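Peer 1: Okay, sequence plus prediction incoming.
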Amino acid sequence: MGRRGHHRAHLQPRRLAHGSRRRPRGDRARLRPGGAAAGRARSVHHVRRDPPERDVARRRRVHRAPRLRDLHGRLAHVHRLRRRPAVARLGGADQPVLHVRRPLLVDDALPGARDRVARRRGQPRRRRHPRGLRAVTAPVLDVANLEVAYRVRGVDRPVLRGVSMTVDRGESYGLVGESGCGKSTAALAVVRYLPRNGKVQGGSVAVAGRDVLALRGRELRGYQARTVSMVYQNPGTALNPALRVGSQVVEALTVLGAARGEARERAHEALARVQIADPAMVMHRYPHQLSGGMQQRVVIAMALAKDPALLILDEPTTGLDATVEAEVLDLVVHLQRELHTAVVFISHNLGVIARMCDRVGVLYAGRLVEEGPVEAVLHEPRHPYTVGLLRCIPRGGVRKDHGRLDTIPGFLPSLGARLDGCVFSDRCALADDRCRSEEPPLETVGPGHDARCFHHRRALELPRAEAEDLGRATVDRSGTPLVRFDGLGKVFRQHGHDVPALVEVAGAIWPGETLGLVGESGSGKTTLARALLGIVHPTAGRVELEGRVLAPRFQKRTRDELRALQIVFQNPDSALNRRHSVRRILLRALARLGEVSGDDAERRAAELAERVRLSERTLTQKPVQLSGGLKQRVAIARAFAGEPKLVVCDEPTSALDVSVQAAILNLLVELQAERGVSYLFISHDLGVVRYISDRIAVLYLGRLLELGLADRVFDGPHHPYTEALLSAVPTIDGGGRDRIRLAGDVPSASSPPSGCVFHTRCPRTLGRVCEESEPPLREVATGHLMRCHIPLEELRASQAQPAATPPAS
């Protein structure tokens, strides 16, 4: 027998580095040959020899059952990360405390049930028994043949049809497709948040090795609280408006078992981790006191505070400005690299997917029709649906005079529709009889690249859905402008302080022209639009319509003036009366604006519906029965009921899929070419703004910083703020401009910076002159205005070089 070690206390480091020894070892002591009883030996087989740790002791026992070996896993495994020693060649943890050598059997330490270290210390030296090892190839998320249905009026209507996907640790997986294809349903099934009428009818979902669909009660709540997190599209609805931000983050941590004091400390750390400059101040604020980007940072902080194995982001940047979107995406990338979290990213913005994801899956009608590396899927698509989605996006500086955007004809199959063949066959120009009768399998078309199509080799030959030629309204800027606004200002009174939303803004819109309006949230875009419409009473300046001064408030304007200026809102759900049918909505608009009724109104309503491509059946439906694209078409038809001269389009496509967005943009361009209508187009999507706009105005803190032709504003030289906005736009091609990260948030409008209002964030500031003197709005080229101290040629030269990020003030 080897030397026994319980007769004295040998002082040793508390922990050793993995595999190290406390002293040089000679030959191991030997025992006589022996073995297990024959009966017990026959009951086990195929066991790895010489396991690295002792078997787990069962409850109320020091050792496991005698002479019965454990059936260790047969896959390759890796050990969890161990601590490094504080001193080279000593121990596995940074612990200077010395502990006692435990009793030995033969020559190895043996765990005991009631043994204590010397001097009766309360905690055993040895670690807890191992919980098991992790397979090298085990994914964090493993979805196999998932089938989900919603029960509607007593009938199960399939939504997901045999969806399979895997996401590894530290990997980002994108999920794209039109609204209604099943993206959010797949995410909710993984989180186990399906609505009451939702049911998983087949397949499996495993997260971190756990069968999610088998979890019940406390186990399910623990899984949702600790293992998986989800960030939703609208952070405003995800946060409780009646509670301070700090209370909500603390609550998320106390649910995990943290004491309240510890939870407050961890909440502060979580907010600091998402790059909130003053976490203490933010914790004392209510959600409505934060910007949209700041709200989304808080939601992400709450989601990552529990260090989840899987993070699901469902349209997290929809509705955010380009700069805020870029900051949120940078934050997600940084945190993922730090925490090695598996991420599922759901978005209709393919530029965001190209920037964020390693692999991407394309869903259509509940089927995964294409999957593979993001570069392969977005640059060499092998399914006609993916090709159609990519063609819908305004890319490479394309503008409306270059031709109409491609669209995908037809609509998604209705919920639960029976699909015998390929799910995309009804909308595919390559489909044949085989496609309509037989469902194609998921075939490998490249390394890690799969497509569900019989004609995947011809996918890029998909015929164009729209003709290339497109009429365009002629813009004559030599005469009187349609709308002119001069010295326009607006000051709001909030909490006893004056908050200037517009400061001496001047400009004009000519007949048949589209003026694009861009800038971050709080820059004054919507306030300017409402001032033109008379919804907001300007405190300074005036608005003219065809040379006539308009009353500041719409209540005092004539019917003809009201008819001339109309608006299409961002959210048609809140803009349309949900109790009225589409026909009644149009008839009411015609009665109030067009002054027609009876048969004439019915005829005009039918003409409007036909012009915006609404079917006769749609006229009988209510808004709740329509898709987002159809509802926006109804809103456009209503705006054109009075034959307007200027239509304000306030983010009309921000919440729409790329295919629906392309159709709406084509419709707006067609109506402009036919009727000579002008648009004031507000959007944070700069690609869309460039496509539809003739000129572009850039606002910041209520000041007009730049105004000029779209090509000049985009191609440069441009104002440093415009440069930063353009650099923040994610593109599918992956190239483009060097990213310029603006320091800090937009300053408060109630106390704007002195001098140039942009100097606190400007990457090209000149120093004292920018800090003390406000630059005038000057013409730097024909029709091109800019508010900047830097001469145009210096801007041209400097913008050819990367800009430095200014230090946070």
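Peer 2: Sure thing, it's come through.

Peer 1: C-alpha from now on. contacts and neighbour counts both.
Peer 2: Will do.

Peer 1: in what helix or strand does residue 180 lie?
Peer 2: Assessed by DSSP states H and E, residue 180 sits outside every helix and strand.

Peer 1: Next: the one 4 residues further on.
Peer 2: Under the criterion DSSP H and E, the helix or strand holding residue 184 is helix 183-191.

Peer 1: Give me the distance from that helix to the chain's centre.
Peer 2: 15 Å (CA atoms, centre = their mean, to the nearest Å).

Peer 1: Identify each buried residue in the following helix or strand past it, please.
Peer 2: Per DSSP H and E, the first helix or strand lying C-terminal to helix 183-191 is strand 198-207. Under the neighbour-count criterion of 16 or more other CA atoms under 10 Å, strand 198-207 has 198-201, 203-207 buried.

Peer 1: just checking, what packs against the helix holding residue 184?
Peer 2: Applying 3 or more CA pairs under 8 Å, 6 or more residues apart in numbering; DSSP states H and E, one finds that helix 183-191 contacts strand 155-167, strand 228-231.

Peer 1: ok, structure two:
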Amino acid sequence: MSAPSPVVAPASPEPRPERHPALELDRLSVDYRVRGRDLPVLKDVTLTIRRGEAYGLVGESGSGKSTVALALQRVLPANGRISSGTAKVRGYDIATLDPHELRKVRAREIAMVFQDPGKALNPSLTIGRQMSEVFEILGASRGDAWTRGEEMLARVRISGPSRVMASYPHQLSGGMQQRVVIAMALAKDPALLILDEPTTGLDATIEAEVLDLVQALRREFGASILFISHNLGAIAGLCDRVGVLYAGRLVEEGDAREIFARPRHPYTAGLLRCLPRAGIRKGEGQLDTIPGFPPPPGSIPVGCVFAPRCGLARDRCRTETPPLYGVGPGHGSRCHFHDEVHELPHVGTVAAVAETHGDAPPVIELEHLSKTYMLGSRPIYALRDVNLTLGAGETLGLVGESGSGKSTLANLLLGLVEHDDGGAIRIDGRTVPPSVKRRTREQVKALQIVFQNPDSALNRAHTVRHLIGRAVKKLAGLTGKAREAEITRLVEAVRLTPRQLPARPRQLSGGMKQRVAVARAFAAAPRVVVCDEPTSALDVSVQSAILNLLTELQRERGVSYILISHDLGVVRHLSDRIAVLYLGRIMEIGPASAVLEGPHHPYTEALLSAAPTITGERGTRIRLTGEIPSPLNPPTGCVFNTRCPRKFGSICETEEPPLATDGDGHAIRCHLPRESLGRVGGPPPDPRHDPAGA
């Protein structure tokens, strides 16, 4: 190995002139040393982010996105190093700074907003103390730092900043926590703001608010943004330009709208085709997938790194590394056959879905289901008087913001929490006990769940064979050869191979782990599977494969799903019917087409308007003011009246509207008549309409 280059400190600690771009990466390469070998994780990455520009970095897990963020702050793991090239932030060459200057640059020039604000904030300190620390580090006195902290919270559109300053992180919602973290990041007026999956896990309305806030603050502060995300809709809505990373290489770069409208690399086109598309209803076709898996670092030294998974690959792709071809103004593609990307064959095929029999008795019936918790002597109404049914082979999508009651409903159904007296849960017409501990084996087998995060759901100490086999033994009662045969059958059903059976979860990709979780749920031959955000933590390519898998298993086994998700694209793709919950009440329920196309409840309308699209356009955005009220003190009348943009009079505050159903099973809980409610593609409803003359 050659001797390391000497570290040279900059001549002056003063900020560089504004002529320097916020970020310059010039042929940046990063290696990780593993078992005595240097493995290239980034290879010759070149990009520039100009002052005030938002740049999106997309790609599957393991593509190198987070490594870029770590390298430009010089916080790589101990076995990582910049092997060649440069990373400059406002003219400062990060690799050549001494520790003192590096601290100054990190303190003043770079700020980062992480995926989980709950982990970025210290739970033992008030928000005020954490906000003040930022200004104290920049030289402000403690009193001045507190004042400036309040002012900064106000600038990120937090109402009542003095109250928030006195709060601890756990007392704030996820969206509010993210606003606080953004305020802390922007407090030092950084040259570069790095957003690392800042909206993953947030509701659609909160995600839209956070992105709108970042866009407004970007104009106000003139900050440059590096936005790292697998949410292509969020990238399209915020970013000017986009870079697509695959296996450590920048394979395509250009204007965001140009790339999403006319991709010129097969990988980019594949990612876009994986997204659920509006207008494609359940059963009309599978989502496209990208076959295979990303290669291990350094395993493809020659040729195109995407060739093993590419539908256009030829001999030249495996022997000649493609340069970054100019395919348009500011648009480059690292593909020899970039002119043929539009001819890329589709991977998805038309797939039938399980038949639903409208005249058959429902698999699940929920009757007057409620859940009330007690905080001292005060009741907390988590769920109120829910009535719904689920047919054989049917998927019911549950949507609504955090705190709306979706997870409470799932927990009651599974018997993990007992419902209030007066309610009933029936499976195949038979009432089951509220608690899972009092249910029979057959009743437990009938209801299974796939959790959001397979890392938390799977015991990392056990092999795949043990994880699936234990469920087969406990729930199906099989042992010996019958147990092994059933394990093999389940593994094949979720499109894994016997090679994965000896592996432990840490040795599997995110998609593989979720497939193991699905196999374990199906070990009991369930009647109903609750899918609780089953794809929210997955890349779009893995998400499409899991959604196709769930569709195939439903077709083969006639199982019913209850799908909980804040991703309306996923809900649209899988659901036969959709229920919209708010503060424990069903505000709207009906066939998926009716709920999505309208007329909508005002709350449903706001949720749909907040959903991002890869065109970067949301249409008319309906903004909800305030947060969901506390279930300790719910509003009188319509529970949505404190945030409703269509509220028209006192009736909304004094009378709870009934859940009125039309002849097609589409029910809406609203005082407004249906002809005044919103509809996709229709004229905007008249907000002045008052049926009560209020």
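Peer 2: Nice, I can see it. Quick caveat, the model's predicted, so the values are computed rather than measured.

Peer 1: TM-score for the pair, please.
Peer 2: The TM-score (TM-score structural alignment, normalised by the length of the second structure) is 0.95; 676 aligned residues with a CA RMSD of 1.7 Å.

Peer 1: before we move on, the earlier item: where in the second structure does the helix holding residue 184 of the first structure align, residue-wise?
Peer 2: With TM-score structural alignment applied, helix 183-191 of the first structure matches the range 65-73 in the second structure.

Peer 1: So what touches the matching stretch?
Peer 2: Contacts with stretch 65-73 of the second structure, where a contact means CA atoms under 8 Å, 6 or more residues apart in numbering, come from 30, 41-42, 57-59, 76, 81-82, 87-89, 94, 106, 110, 194, 196, 228, 245.

Peer 1: hey, where'd the strands end up in the stretch 451-600 of the first structure?
Peer 2: Assigned by DSSP state E, counting those that start in this stretch, the strands in the stretch 451-600 of the first structure fall at 483-494, 497-509, 514-518, 540-545, 548-549, 565-568.

Peer 1: Drop anything exposed from the contacts of stretch 65-73 of the second structure.
Peer 2: Among the contacts of stretch 65-73 of the second structure, those classed as buried by 16+ other CA under 10 Å are 30, 41-42, 57-59, 76, 81-82, 87-89, 94, 106, 110, 194, 196, 228, 245.

Peer 1: about what we covered before: take the helices and strands packed on helix 183-191 of the first structure and write them to JSON lines, including distance to residue 419 of the first structure.
Peer 2: Converted to JSON lines, these look like this (distance: least, CA to CA, whole Å):
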{"stretch": "strand 155-167", "distance to residue 419 of the first structure": "10"}
{"stretch": "strand 228-231", "distance to residue 419 of the first structure": "31"}
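
Peer 1: Of the ones you listed, flag the one that's most buried.
Peer 2: strand 228-231 (a mean of 22; mean count of other CA atoms under 10 Å).

Peer 1: equivalent range in the second structure for that one?
Peer 2: So strand 228-231 of the first structure sits over residues 110-113 in the second structure, by TM-score structural alignment.

Peer 1: quick check, distance from the matching stretch to the centre of its chain.
Peer 2: 20 Å.

Peer 1: likewise stretch 538-558 of the first structure?
Peer 2: 40 Å.

Peer 1: Could you do stretch 302-319 of the first structure as well?
Peer 2: 9 Å.

Peer 1: Can you give the contact residues for it?
Peer 2: Residues from elsewhere that reach stretch 302-319 of the first structure (CA under 8 Å, 6+ apart): 140-141, 169, 184, 187, 207-208, 225-234, 249, 252-253, 256, 266-267, 270, 296, 325, 328, 339, 341-348, 654-655, 684.

Peer 1: what span of the second structure lines up against it?
Peer 2: With TM-score structural alignment as the criterion, stretch 302-319 of the first structure aligns to 184-201.

Peer 1: Also stretch 346-362 of the first structure?
Peer 2: Aligned by TM-score structural alignment, stretch 346-362 of the first structure falls on residues 228-244 of the second structure.

Peer 1: do stretch 557-572 of the first structure as well
Peer 2: Here stretch 557-572 of the first structure aligns to the second structure at residues 439-454, judged by TM-score structural alignment.

Peer 1: Tell me the counterpart of residue 432 of the first structure in the second structure.
Peer 2: Aligned partner of residue 432 of the first structure by TM-score structural alignment: residue 314.

Peer 1: Please tell me how far that match sits from residue 294 of the second structure.
Peer 2: Distance, residue 314 of the second structure to residue 294 of the second structure, using CA to CA, to the nearest Å: 18 Å.

Peer 1: which one of the two has more residues nearby?
Peer 2: Of the pair residue 314 of the second structure and residue 294, residue 294 is the one with more neighbours under other CA atoms under 10 Å, namely 17 against 13.
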